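> give me coordinates for this.
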Amino acid sequence: MDIRASTVLPAVREDIELHTADGLTLVGELATPPEGRPAATLICLHPLPTAEGMMDSHVLRKASYRLPALADLAVLRFNTRGTASDRGRSEGAFDEGEGERFDVAAALEYAEFYDLPNPWLLGWSFGTELALKWGHDPLVQGAILLSPPLKRAGDADLDAWAAFGRPLVALVPEFDDYLRPEEARERFARVPQAEVVGVEGAKHLWVGEPYVRIVLNEIVKRVNPAAHPLPTQV
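All right, here's what the predicted structure looks like:
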């Protein structure tokens, strides 16, 4: 069977709740491999909720549909404060990336409490800013950024990540609306361990199955190289 845009592969899927230090309950889902212990964990930070970003934004949803089965990865998705999806609405209200620090911390605490191995942050657009600003936790193995705008997160956040020392991979579309590969390489030069991967033909929203496959392969290449490249058939 060819893997298509709508393909959902086997996984153990459970609805979860995260509890923040400032008293909110956030809704989410954890998908783990159908058999055995995961090799690593993706903690997904979704795009801007005021522009319809949520835990079901398509790249994150497809990661949860495919990567537990194809790459032995656990995929934790959740709605940040005030964000709604089919899973439900998280408590609280959007806070421009500031109060969301507690949301990131709650996801990491969940991963630690349930012994989810080798957590990596996977941020997309607004989610990349949360990763850069609030992801400096000893539990974090590294971060993968999809379409980083570098608006709310600036040079001070890049410097902090440089000092943090963990791997940082930015996947930057050729035709991004906010930050394109050449400028991204200049901005991320502040982070010695950062890698910027320009993706020809791609746009900010990664629409189209070829671009989704590129993204998922780049993720797996860093997080569980033994499973790279991903198959196109099952």
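
> could you use CA atoms for every contact and neighbour count after this?
OK.

> would you check how far apart residue 49 and residue 13 are?
For residue 49, the distance to residue 13 (CA to CA, to the nearest Å) stands at 23 Å.

> what ranges do the strands span in the chain?
12-19, 25-32, 40-45, 73-78, 84-85, 88-89, 119-124, 142-146, 168-173, 194-199 (DSSP state E).

> redo those as a markdown table? Include mean neighbour count.
Compiled in a markdown table, those are given as follows (neighbours: other CA atoms under 10 Å):
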| stretch | mean neighbour count |
| --- | --- |
| strand 12-19 | 16 |
| strand 25-32 | 23 |
| strand 40-45 | 26 |
| strand 73-78 | 29 |
| strand 84-85 | 19 |
| strand 88-89 | 16 |
| strand 119-124 | 26 |
| strand 142-146 | 26 |
| strand 168-173 | 24 |
| strand 194-199 | 19 |
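
> the structure of the following sequence is requested for comparison with the preceding one:
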Amino acid sequence: MDIRASTVLPADRRPITLHTADGLELVGELALPEDRDPVATIICLHPLPTAEGMMDSHVMRKASFRLPALAGVAVLRFNTRGTTSRHGTSQGTFGEGETERYDVAAAIEFAEFEGLPAPWLVGWSFGTELALKWGCDPEVRGAVLLSPPLHRAGDADLDVWAASGKPLVALVPEFDDYLRPDEARRRFARVPQAEVIGVDNAKHLWVGEPYVRTALDEIVRRVAPGAHPLPTEWDGPYERDTL
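As a prediction, the model looks like this:
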């Protein structure tokens, strides 16, 4: 069977609640490999909630549907403060990327408490700003950034990552609305270890199965290289997403 946009592969999926240092409860889900221990973990930071971004934004939803089975990767998704998805609504209100520092910290602390291995941040758009501003934590191995606008995050944040030496990978669509590959290479040049990968014909929202596959494949190349490249077919049981 070809893996399609709506394919849901087997995983141990658990609803979780993250508790922030400023007293909020955040709605989330942890998807684990069903038949083995995870080899790595991705902590997903979703797009802008005031523009309908949430933990169920399609690239992150598909990561949770595929990567536990295909790559042995644990996928932790959650709604930042004030954000709603079909999983529920997190407490609090949108903080313009500032008070969300507590949300990022809560997710990293959850991964540490649960003993999840090799955590990486995967941010998309607004989520890349959270990763850059608040995610350079000793527990975090590195970050993969999808469509980074570099709007809220600036040079000082990039300098923190540069000093850390942690891997930083930016996947930049050729036709992005905010930051395109050439400008991204110039901006990220202050981080010596940063990789900027231009994705031909892609746009900011990564609409289309070929672009989703590119994003997931590049994530797995970094966090679980033994599973790269991801297969495009599946012979076992599966379900269909109805969202």
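
> give me the TM-score for these two chains.
The TM-score (TM-score structural alignment, normalised by the length of the first structure) is 1.00; 234 aligned residues with a CA RMSD of 0.4 Å.

> about what we covered before: for the strands of the first structure, which one sits closest to residue 179 of the first structure?
The closest of the strands of the first structure to residue 179 of the first structure is strand 168-173. By CA to CA, the value is 7.4 Å.

> so what's the residue count around the nearest residue to residue 89 of the first structure once chain neighbours are set aside?
Spatial nearest neighbour of residue 89 of the first structure, excluding adjacent residues (CA to CA, 6 or more residues apart in numbering): residue 83 at 5.5 Å. Neighbours of residue 83 of the first structure under the rule other CA atoms under 10 Å: 24.

> now do residue 147 of the first structure
31.

> could you measure from it over to residue 11 of the first structure?
From residue 147 of the first structure to residue 11 of the first structure the distance is 27 Å (CA to CA).

> and the helices in the first structure?
58-71, 100-113, 126-134, 155-164, 181-188, 209-223 (DSSP state H).

> as TSV, these with mean neighbour count would be great.
Converted to TSV, the helices of the first structure look like this (neighbours: other CA under 10 Å):
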stretch	mean neighbour count
helix 58-71	23
helix 100-113	19
helix 126-134	25
helix 155-164	17
helix 181-188	17
helix 209-223	19
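
> looking at these, which is closest to residue 21 of the first structure?
It is, among those and with distance given as CA to CA, helix 100-113, at 6.2 Å.

> mean per-residue distance, the closest one versus the second structure.
Compared with the second structure after fitting, helix 100-113 of the first structure has a mean deviation of 0.3 Å; criterion: mean CA distance after the TM-score superposition for the first structure.

> tell me the angle that helix makes with strand 12-19.
Helix 100-113 of the first structure and strand 12-19 are oriented at 130 degrees to each other (axes from the mean of the first three to the mean of the last three CA atoms, to 10 degrees).

> does residue 192 of the second structure really touch residue 162, like I thought?
Yes: between residue 192 of the second structure and residue 162 a contact is recorded at 6.4 Å, counting by CA atoms under 8 Å.

> surely residue 73 of the second structure meets residue 35?
No: in this structure residue 73 of the second structure lies outside contact range of residue 35 using CA under 8 Å: 11.7 Å.

> what's near enough to touch the residue minimising distance to the centre of the first structure?
The centre of the first structure sits closest to residue 122, judged by CA atoms, centre = their mean, with a distance of 1.9 Å. Going by CA atoms under 8 Å, 6 or more residues apart in numbering, residue 122 of the first structure touches 42, 43, 44, 45, 128, 131, 143, 144, 145, 146.

> 10 Å instead?
When contacts are counted by CA atoms under 10 Å, 6 or more residues apart in numbering, residue 122 of the first structure touches 41-46, 60, 75-77, 128, 131, 142-146, 169, 219.

> what of residue 117 of the second structure?
Going by CA under 10 Å, 6+ apart, the list of residues near residue 117 of the second structure reads 37, 38, 39, 40, 41, 42, 73, 74, 111, 139, 140, 141.

> can you tell me which residue in the first structure aligns to the third one?
What that stands for is residue 39 of the second structure. Using TM-score structural alignment, the partner of residue 39 of the second structure in the first structure is residue 39.

> ok, now the last one?
When the first structure is aligned by TM-score structural alignment, the residue opposite residue 141 of the second structure is residue 141.

> so what's that match up against?
When contacts are counted by CA under 10 Å, 6+ apart, residue 141 of the first structure touches 40-41, 117-121, 135, 165-168, 223.

> wait, which of those is closest to residue 206 of the first structure?
Closest to residue 206 of the first structure, out of all of those and judged by CA to CA, is residue 121, at 18.3 Å.

> is it true that that closest one touches residue 129?
No: with contact defined as CA atoms under 10 Å, residue 121 of the first structure does not count as touching residue 129 (11.1 Å).

> let me know whether residue 30 of the first structure touches residue 16 as I believe.
Yes: proximity of residue 30 of the first structure to residue 16 meets the contact threshold set by CA under 10 Å, at 6.7 Å.

> pull up the overlap in contacts between those two.
Residues within reach of residue 30 of the first structure and of residue 16 at once, by CA under 10 Å, 6+ apart, are 76, 77, 78.
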